[in-house]
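Visitor: What follows is a predicted protein model with its sequence.
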Amino acid sequence: MTITLHSLAEGPRSAPVLVLLNSIGASTAMWDPQVAVLAERFRVVRIDSRGHGRSPAAPPGQPGQPCTIDELARDVLAVLDRIELDLGVTRVHLAGLSLGGMTAMWIAAHHPQRIARLALLCTSAHLPPAKARFDRAATVRRDGLGPIADAVVQRWVTPGLAARDPGLVAALMAMLRGTDAESYAQCCEAIATMDLRPDLARIAAPTLVIAGSDDPAIPPEHAQTIADGIAGARVEVLGNAAHLATVERSGEVARLLLEHFCPPDGAGPGAGGATLSAGYATRRAVLGDEHVDRAIANTTELTALFQDFITRYAWGDVWSRPGLTRRDRSIVTLAALTSLGADHEIAMHVRAAIRNGLTPAEIGEVLLHTALYSGLPRSNRAFAIAQQTLAELDASVPITSDRQ
């Protein structure tokens, strides 16, 4: 079920909206060091996860039905709906740390039209072993947060900072202990059941990934995995920082977020990359390394400028824009190629459509629908090409048509 989360808005109502999501066990007070600076440029909306901060606790979960990351994401999406009603803003910037970053990734992958730019801090797309998370959920449900509090807070800041500032440690401890035990347990289950790695290629928003060099909870290699999966994503590793980088490296985090969410003119929300690096990243994600490597190897002096052009503008700009998912772009592309009779391109984009999440049956529906508006002969030919291509891919679900 969806929980009505507490949110706190600061900054000018007319400014772009920046939504901040918290870590498991922490309230959005973890963003306090950045808010004053960010609120000068943005309408900053902080959202407490279920049972965290001032958000209501979640009711007990059903036995055998662990909470999932998409449930937590739908809690946040309900707040985005409220923002849209209040401000008329349909797309926001989104930043999340740890569990907040996981939730942000799910939203960016499944509702890309709602996210302009994305920042992911000290987070992971997959955090095994699941048993450890389920065991922690069981402990918290049985005994409350007390038994785990010391170990959790020790991971939030480096030993040096903890020794220098016992008052900070006490405040973090109070924040953790103020979290509802059932809600914390449900968030543990969401992390245990989460694997966002297959979704990363669907994220089209320009993305910044920040890690702490000394983060024992989620080491920096998790950040690189995320960046490798999201076309054009950039990684920044902060030295001398543990899990709550917003607390330990507050100024540096604020600077990185401002730079990312206030891009130079021409690179604002909705802008594509129009760079070779972004183009090659997206092109490889959609078409596969083998295809791109073959195209590069076959480049000649005559075709070099054209290869640069399509990589930079077709893939680095249009295909990298956040306004449509790659899945949606594959649907449009297959329909357009069929309509044009561009037989030499169809097989390549059938393969791309499979990589972008379409099923063979859905590809068949696209070609059938296109037949109504582009004519039977061209769709008939497209079906033949698609059938042969899917057979080569050993697709498990056949597509059908009323081929003549």
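Guide: Received the coordinates, thanks.
Visitor: C-alpha only now, for contacts and for neighbours.
Guide: Noted.
Visitor: what about stretch 168-175, distance to the chain center?
Guide: In terms of CA atoms, centre = their mean, to the nearest Å, the centre of stretch 168-175 is set 29 Å apart from its chain centre.
Visitor: What lies in contact with it?
Guide: Contacts to stretch 168-175, defined as CA atoms under 8 Å, 6 or more residues apart in numbering, come from residues 25, 26, 27, 53, 149, 150, 153, 162.
Visitor: Over to stretch 345-352?
Guide: 286-287, 330, 333-334, 337-338, 363, 382, 385-386, 389-390, 393.
Visitor: Let's have those in TSV, adding neighbour count and secondary structure.
Guide: Shown next, in TSV, are the contacts of stretch 345-352 (neighbours: other CA atoms under 10 Å; DSSP: H, G, I helix; E, B strand; the rest coil):
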residue	neighbour count	secondary structure
286	27	helix
287	19	helix
330	26	helix
333	17	helix
334	25	helix
337	19	helix
338	25	helix
363	22	helix
382	28	helix
385	19	helix
386	23	helix
389	18	helix
390	19	helix
393	11	coil
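Visitor: Next up, identify which helix or strand residue 336 is on.
Guide: helix 326-340 (DSSP states H and E).
Visitor: just how off-centre is that helix within its chain?
Guide: 24 Å.
Visitor: still on that earlier bit, pick the one among the contacts of stretch 345-352 closest to residue 100.
Guide: Minimum distance to residue 100 across these is 27.3 Å, recorded for residue 286 (CA to CA).
Visitor: then this one, side by side with the first:
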Amino acid sequence: MKLLDHRAEGAASAPPLLLGPSLGTSCALWDDVAPELSVTHRVVRWDLPGHGGSAAELIGAGATVGDLADLVLALADSLGVERFAYAGVSLGGAVGLHLAVHHPRRVSSLAVICSSAHFNGAKPWQERAALVRREGVASLAATADARWFTPGFTVPRLVRDHQEADPEAYAACCDALAAFDLRERLADISAPTLLIAGREDPATPPAHLRQIADEVPGAALVEIPGASHLAPAERPEAVLTALRAHLDGPSRRGMQVRREVLGDAHVDRAQARQTPFTARFQDFISRYAWGEIWTDPTLPHRERSMITLTALVAHGHYEELAMHVRAARRNGLTPEEIGAVLLQTAVYCGVPAANSAFAAAQRVLAEEDDGRG
């Protein structure tokens, strides 16, 4: 199966972030944003069918945004990416909305940029598709600057992308926009969502983004002055600032929970020991262990402490066990309850493992008693 052409940047172990383009552009739309995001993420930019390096035959007449979303999922699967953050512009943003509604387990966070839950009805896009199938993309490419940027601004590389787009694939993308309308499903989106609007955007004005923000639970909206439809190209610094604040949310939440469970003194010591070599690992812990697992409300912290103690005994991580005995006390477990957990590990993890665990826990509890004395 042919895949969408793509460009990957950043460490393979970093949190994955997929970036979707606007109709008529290639992944070059993200040239001034993606390299900065790749410092903390595994950034994967993809090209629409018939745009950039993607094959035109990946899409056909009567295509839908769902068809494009399936191509994105096939690309993610080929890269071994199960769950990812997603940001997209215009048609790329529509793909993100579709993924968040129909494949919520795949999308960890969503940013929709200069896009909409509907694109002003089917007729304009049907007419544009017919024009392109009849005359090619030249006449549309000639007006790209006016549709994409504020007066006096241009990005020649993106205009060239428009000129070189395959007419049939471009028209099929227009078919997808003509059929797209997710207004009735916005409330179903559960991923943390950011909307970014270009204040001077005539194609998807801020009101379109505001509608999404009003319907998606907990969504945030940022309006960028001096930006038209291709905000990442025209105002990359502002888009980058907004995306960083949004994407770093799990890390911030994770750090807060990490402090609640382990205590400020422990976390401060860990942060003080951090080096450039260990910085990504510390971010990984805060983002995933604390930002996704420990913040999941399905289980209270108290129960999570019991599970963690058992797992650490099973694997013989007694130094880590001591830290989590302290955390268990912070989470409300009594010494008697900790002892009961460790006693159960004797049955399922073995007596020698439980013996070492009791010794480690006894030292922590004795230190606690000494501190109180």
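Guide: Perfect, I can see it now. Given the structure is predicted, the values throughout are model-derived calculations rather than measurements.
Visitor: ok, back up a step: residues in the second structure aligned with the helix holding residue 336 of the first structure?
Guide: The alignment of helix 326-340 of the first structure onto the second structure (TM-score structural alignment) finds no residues at all.
Visitor: Kindly report the same for stretch 227-246 of the first structure.
Guide: By TM-score structural alignment, stretch 227-246 of the first structure lines up with residues 213-232 in the second structure.
Visitor: Pull out the buried residues from that stretch.
Guide: Across stretch 213-232 of the second structure, burial judged by 16 or more other CA atoms under 10 Å covers 213, 215-217, 219-224, 227-232.
Visitor: go on, stretch 255-272 of the first structure?
Guide: 256, 257, 258, 260, 261, 262, 269, 270, 271, 272.
Visitor: Now for the residue nearest to the spatial centre of the first structure: which residues touch it?
Guide: Centroid-nearest residue in the first structure, with CA atoms, centre = their mean: residue 105, separated by 2.3 Å. Neighbouring residues of residue 105 of the first structure by CA under 8 Å, 6+ apart: 120, 125, 196, 200, 203.
Visitor: For residue 219 of the first structure, state which of these is nearest.
Guide: Nearest to residue 219 of the first structure among the contacts of residue 105 of the first structure, with distances taken as CA to CA, is residue 125, at 12.2 Å.
Visitor: Tell me the counterpart of the closest one in the second structure.
Guide: Counting by TM-score structural alignment, residue 125 of the first structure lines up with residue 117 in the second structure.
Visitor: Could you check how far that match is from residue 337 of the second structure?
Guide: 52 Å (CA to CA, to the nearest Å).
Visitor: cool, residue 215 of the second structure as well?
Guide: On the measure of CA to CA, residue 215 of the second structure and residue 337 of the second structure end up 45 Å apart.
Visitor: Tell me which stretches of the stretch 1-150 of the second structure form strands.
Guide: For the stretch 1-150 of the second structure, strands defined by DSSP state E, counting those that start in this stretch occupy the ranges 6-9, 16-20, 42-46, 84-89, 107-113.
Visitor: okay, these in CSV with distance to residue 369 of the second structure and mean neighbour count next?
Guide: Below are these laid out as CSV (distance: least, CA to CA, whole Å; neighbours: other CA atoms under 10 Å):
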stretch, distance to residue 369 of the second structure, mean neighbour count
strand 6-9, 51, 17
strand 16-20, 45, 27
strand 42-46, 46, 24
strand 84-89, 45, 25
strand 107-113, 43, 26
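Visitor: For residue 372 of the second structure, which of those is the nearest?
Guide: strand 107-113 (43.2 Å).
Visitor: Pretty sure residue 209 of the first structure sits in a strand.
Guide: Yes. Assessed with DSSP: H, G, I helix; E, B strand; the rest coil, residue 209 of the first structure lies in a strand.
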